[in-house]
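K.L.:
Okay, predicted coordinates and the sequence, questions at the end:
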Amino acid sequence: MKLNRRHFIGSSAAATAALAAPTVWGDNHGKPRVVVIGGGAGGATVARYLAKDSKGGIEVTLVEPSRKYYTCFFSNLYIAGFRDLASIGHSYGTLASDYGINVIHEFAIGIDRDTKRVTLSSGSVLPYDRLVLAPGIDFVDGAMPGWDVTAQNAMPHAYKGGSQTELLKRQIEAMPEGGLFCMIAPPNPFRCPPGPYERISMIAHKLSEVNPTAKILIADPKEKYSKQALFEEGWQAHYAGMIDRLGPDFGGGNVRVNPRDMTVDIDGEVNKVDVCNVIPAQKAGRVCEMAGVTEGNWAPVVPATMQSRVDENIHVLGDATNQGDMPKSGFAANSQAKVAAMAIRGALTGSKVFPAKFTNTCWSLISTDNGVKVGATYEATEEKIAKVDGFISQTGEDAELRKATFEESVGWYSGITTDMFG
């Protein structure tokens, strides 16, 4: 079935939360107040659904320092030249004008859970009855020897959409003829499990057009990865001889980089590279640490409501969470946001709530019109968000089916971004 905007919004709206938490009303201030920190797939969606479905009954504030959000999903297609940068950038104006959301473009620099207040970089203080944290990812300090964020211009991560994605694209386009591109793939768990390998496909597509003698080297600490058979089939069919992946058996987990000299040491063998895409180990966005709701690198949540297991007045969404079986993806964050919005609205206004259900699909493009996908449905248990059933594209599929899968992903992108930003 082809996914279009109407189908996506209509079907995904059915994803709702389970049992309402105890009612929490504002302390003599009228409308209950919800502050959302982070304006991506989770944060923008939960803000919009809270404002829309409460019909003005909840005061919603969205705190997001960036005035334009560039999706990490579909950014690989920009690198390959299938989309332009403007097509993956989205503003917050409609959320403010059509839904009455108070959009504040500042950083949150403090969270006081006892008084339920958020302090902003301007010094302003936002009180809340419920707080939603949807900060996405940050990188684990020291995870890649020789690299930190001060080196991200020399060796971009491009795992947050925007300027880093643009930089990586320009570096690839400027590679010398027959040059070497290297990716340092991340360890599990990380944002968008198929993402690095779709990126390799899109870079190979780009190089096959403008620099066909160039080579691609992947240093990967994982023994296996998402959609591996599908990607390897596609690489052999479209980019034979261009891509070489070194897994942990060949030193892919023992890597050190030198951004100044543009070298990559893989298990003692030093490689001079022209472009290096370092995707480090990841953790919940720092605002979760600031709020004190993390255990280890991630924020554990109650599956039925996406409430923090540390503080019932805080909900955490998307990539930052430790929630069970769902991958860290834009689709997953959007699905979790609707569950959280229903739970929050039920708690603050007494509206009806329904059992939590979640869905996710991750599409990847391997070459022109050659799309593949993996996905599943999930339910909330006491312990985790648990997978119910799933599906994945198969090797050997014909070109017509692969083209239809790609077209489905384009319809989904239009649908989800409308669902996020209105």
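P.N.:
Cool, got the structure. As the structure is a computational prediction, the values presented were derived from the model and not from experiment.
K.L.:
alpha carbons only for contacts and neighbour counts from here, please
P.N.:
Noted.
K.L.:
which one is Thr23 nearest to, not counting chain neighbours?
P.N.:
Distances taken as Cα to Cα, 6 or more residues apart in numbering put Ala347 closest to Thr23, at 4.6 Å, once the chain neighbours are dropped.
K.L.:
Over to Pro156. Which of the three states is it?
P.N.:
Three-state call for Pro156 (DSSP: H, G, I helix; E, B strand; the rest coil): coil.
K.L.:
now it: how far from Gly162?
P.N.:
Pro156 is 12 Å from Gly162, where distance means Cα to Cα, to the nearest Å.
K.L.:
try it against this one:
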Amino acid sequence: MAFRPSRRAVVAGLSSALAAVSARGAARPRLVIVGGGVGGATAARYAAIWGRGALDVAMVEPSETYATCFFSNLYLGGLRSFDSLVHDYEALARRPGLRIVRGFVERIDRERKLVALSDGSSLAYDRLILSPGIDLDFGSVPGYSDVAAEVMPHAWKAGPQTKLLKARLDAVPDGGLIVMIAPPNPYRCPPGPYERVSMMAHALQAAGKRKTRIVVLDPKDKFSKMGLFQEGWDRRYPGVVEWQDPTIHGGIKGVDAATMTVATDFEERRADLVNVIPAQRAGRIARDAGLADATGYCPIDASSMRSAADASVFVIGDACIAGDMPKSGFAANSQAKVAALAALADLVGAPPTPAYYESTCWSLLTPTDCVKVDGVYEARGGRIKEVAGFVSDTGEADERRRRNVDEAQAWYDAMIADVFG
């Protein structure tokens, strides 16, 4: 049975330690959070709430707004506006005990416990929570680059790339060809590429482009919710989606943005739209700080999200190696609370609380057909292990799938309130 500490129990357990820190009248312990995405913003909000003014909490984020990657596929499918994905930090900035520092992080000086910013200033920390997200490894697909991405968008970081992919999708002619190159494991949002295919197919169908085809070239031989997606494609978009694993395409040899071609071992295709989702790794700032291993991601202590390389640093979200947990927005939100609580316990001398993690992911096949996967996780045997889970079944009733759509929307609204409220 998973143990989930209530917020009331968390605050009660910290109460005496927080009071003692405040009573001392000394300088408040300093907690710095790098990154204002789902993980970083959640950590900042909850550190301020639970810290009750006993800490100096600073979140470093250069942008005025944040666009969620989750639900961005619905924008591609014409089911949401882009503006509905964009959220600001105004409510977070009003949170007592929290200040938002606008700036780019240049480097982390772990020896001196300093976060150096690009404007020459720095922030000292006693504990540091890093939520740097991912970097894309453009070189993982021969011929691909940040320049090529302006012609063959990845759209794996929500923003201008998402709008570019939408514009190019809308411009594909009836009878045209779309090629997606899916990423190798591990990567952000495991079901994401395949929900994207579904939403592309829906957009084509809605526009009356019934002769256009989508080919998915995958370096993997299986993927998240595979049976559910393939059942959905066969039922909802017959003849539109062709998924190829390495035994079919023989290997992805490269892309040429100038000619809009994709080469595999067996053939070269010219496409009207190419969506390349390259391999990924932890954000540069974490790698440069020496927190990543040979995988390009950051090992952590499963019970606290503490970096395996530095006890004063916590790494959360897509950048960390989180055992059985997927790289998802909900996972980052859950990990952020564990890290904030562990950092707070460190700083005020309170006992640690058992870690509890959860993640849920909804994927839309059509506007009225949604599937889900969720899990509950605990620290066991030195890693984060799934202790309970659920996956939608193939062949589910249409009404169940329609209810999932409503649940997904309610989850999105609740998540945004929990992160940025």
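P.N.:
It's in. Fair warning: this is a prediction, and the values are worked out from it, not measured in the lab.
K.L.:
so what number do they get for TM-score?
P.N.:
The TM-score (TM-score structural alignment, normalised by the length of structure 2) is 0.93; 409 aligned residues with a Cα RMSD of 2.3 Å.
K.L.:
circling back to that earlier point, give me the more crowded residue out of Pro156 and Gly162 of structure 1.
P.N.:
Counted by other Cα atoms under 10 Å, Pro156 of structure 1 and Gly162 do not tie: Pro156 has more neighbours, with 23 against 18.
K.L.:
if I look at the aligned partner of that one in structure 2, how far off is Tyr144 of structure 2?
P.N.:
Aligned by TM-score structural alignment, Pro156 of structure 1 pairs with Pro153 of structure 2. The spacing between Pro153 of structure 2 and Tyr144 of structure 2, counted by Cα to Cα, is 10 Å.
K.L.:
show me what contacts Glu195 of structure 2?
P.N.:
Contacts for Glu195 of structure 2 (Cα atoms under 8 Å, 6 or more residues apart in numbering) come out as Asn73, Phe229, Ser363, Leu364, Leu365.
K.L.:
Translate it into the numbering of structure 1.
P.N.:
Checking with TM-score structural alignment, Glu195 of structure 2 has Glu198 as its match.
K.L.:
That match - that's part of a helix, no?
P.N.:
Yes - Glu198 of structure 1: assigned to a helix according to three-state DSSP.
K.L.:
and the residue mapped onto Ile100 of structure 2 from structure 1, which of the three is it?
P.N.:
Mapped onto structure 1 by TM-score structural alignment, Ile100 of structure 2 lines up with Val103. Under three-state DSSP, Val103 of structure 1 falls in the strand class.
K.L.:
what do you get for the one 3 residues further on?
P.N.:
Glu106 of structure 1 falls in the coil class when you classify it by three-state DSSP.
K.L.:
quick one: it from Met420 of structure 1, how far?
P.N.:
Taking Cα to Cα as the measure, Glu106 of structure 1 falls 20 Å from Met420 of structure 1.
K.L.:
And Asn153 of structure 1, by the same measure?
P.N.:
Distance, Asn153 of structure 1 to Met420 of structure 1, using Cα to Cα: 30 Å.
K.L.:
same deal with Glu166 of structure 1?
P.N.:
Separation of Glu166 of structure 1 from Met420 of structure 1 (Cα to Cα): 23 Å.
K.L.:
Those two: which has the busier surroundings?
P.N.:
Met420 (24 against 16).
K.L.:
Which secondary structure element is home to the more buried one?
P.N.:
Using DSSP states H and E, Met420 of structure 1 sits in helix 399-421.
K.L.:
I'd like the distance between Lys373 of structure 1 and Lys357 of structure 1.
P.N.:
From Lys373 of structure 1 to Lys357 of structure 1 the distance is 20 Å (Cα to Cα).
K.L.:
now Ile129 of structure 2, what's its secondary structure?
P.N.:
strand.
K.L.:
What residue in structure 1 is paired with Asp272 of structure 2?
P.N.:
Applying TM-score structural alignment, one finds that Asp272 of structure 2 aligns to Asp274 in structure 1.
K.L.:
show me what contacts that match?
P.N.:
Met175, Pro176, Gly179, Leu180, Phe181, Cys182, Met262.
K.L.:
Gly81 of structure 1 versus Trp412 of structure 1, what's the distance?
P.N.:
19 Å.
K.L.:
For the two, indicate the residue with more neighbours.
P.N.:
The neighbour comparison of Trp412 of structure 1 against Gly81 (other Cα under 10 Å) goes to Trp412, with 23 against 15.
K.L.:
Test my guess that that one contacts Arg6.
P.N.:
No - taking contacts as Cα atoms under 8 Å, Trp412 of structure 1 lies outside contact range of Arg6: 9.7 Å.
K.L.:
Counting neighbours, go ahead and name the busier of Lys373 and Lys357 of structure 1.
P.N.:
Taking other Cα under 10 Å, Lys373 of structure 1 and Lys357 do not tie; Lys357 has more neighbours (24 against 21).
K.L.:
Doesn't that one belong to a strand?
P.N.:
Yes - assessed with three-state DSSP, Lys357 of structure 1 lies in a strand.
K.L.:
wouldn't it be in contact with Ser12 here?
P.N.:
No - under the criterion of Cα under 8 Å, Lys357 of structure 1 is not in contact with Ser12, lying 9.7 Å apart.
K.L.:
Pretty sure Ala19 is one of the things Gly349 of structure 2 touches, is it not?
P.N.:
No - the pair Gly349 of structure 2 and Ala19 fails to qualify as a contact (Cα under 8 Å) at a distance of 11.2 Å.
K.L.:
Return the residues in contact with His236 of structure 2.
P.N.:
Just so we're on the same page, residue 236 of structure 2 is Arg rather than His. So Arg236 of structure 2 contacts Leu365, Thr366 (Cα under 8 Å, 6+ apart).
K.L.:
In the stretch 301-422 of structure 1, what residue spans correspond to strands?
P.N.:
For the stretch 301-422 of structure 1, the strands defined by DSSP state E, counting those that start in this stretch cover 307-308, 314-316, 321-322, 357-367, 370-380, 385-392.
K.L.:
of all the ones you listed, which lies closest to Ala214 of structure 1?
P.N.:
strand 357-367 (17.0 Å; Cα to Cα).
K.L.:
In structure 2, what range does that closest one match?
P.N.:
By TM-score structural alignment, strand 357-367 of structure 1 lines up with residues 356-366 in structure 2.
K.L.:
what's next to stretch 154-165 of structure 1, contact-wise?
P.N.:
Residues contacting stretch 154-165 of structure 1 (Cα under 8 Å, 6+ apart): 69-72, 75, 79, 89, 152-153, 167-168, 259-260, 262, 275-280.
K.L.:
quick revisit: distance from the helix holding Met420 of structure 1 to structure 2 after superposition?
P.N.:
Superposed on structure 2, helix 399-421 of structure 1 shows a mean distance of 0.7 Å to its aligned residues (mean Cα distance after the TM-score superposition for structure 1).
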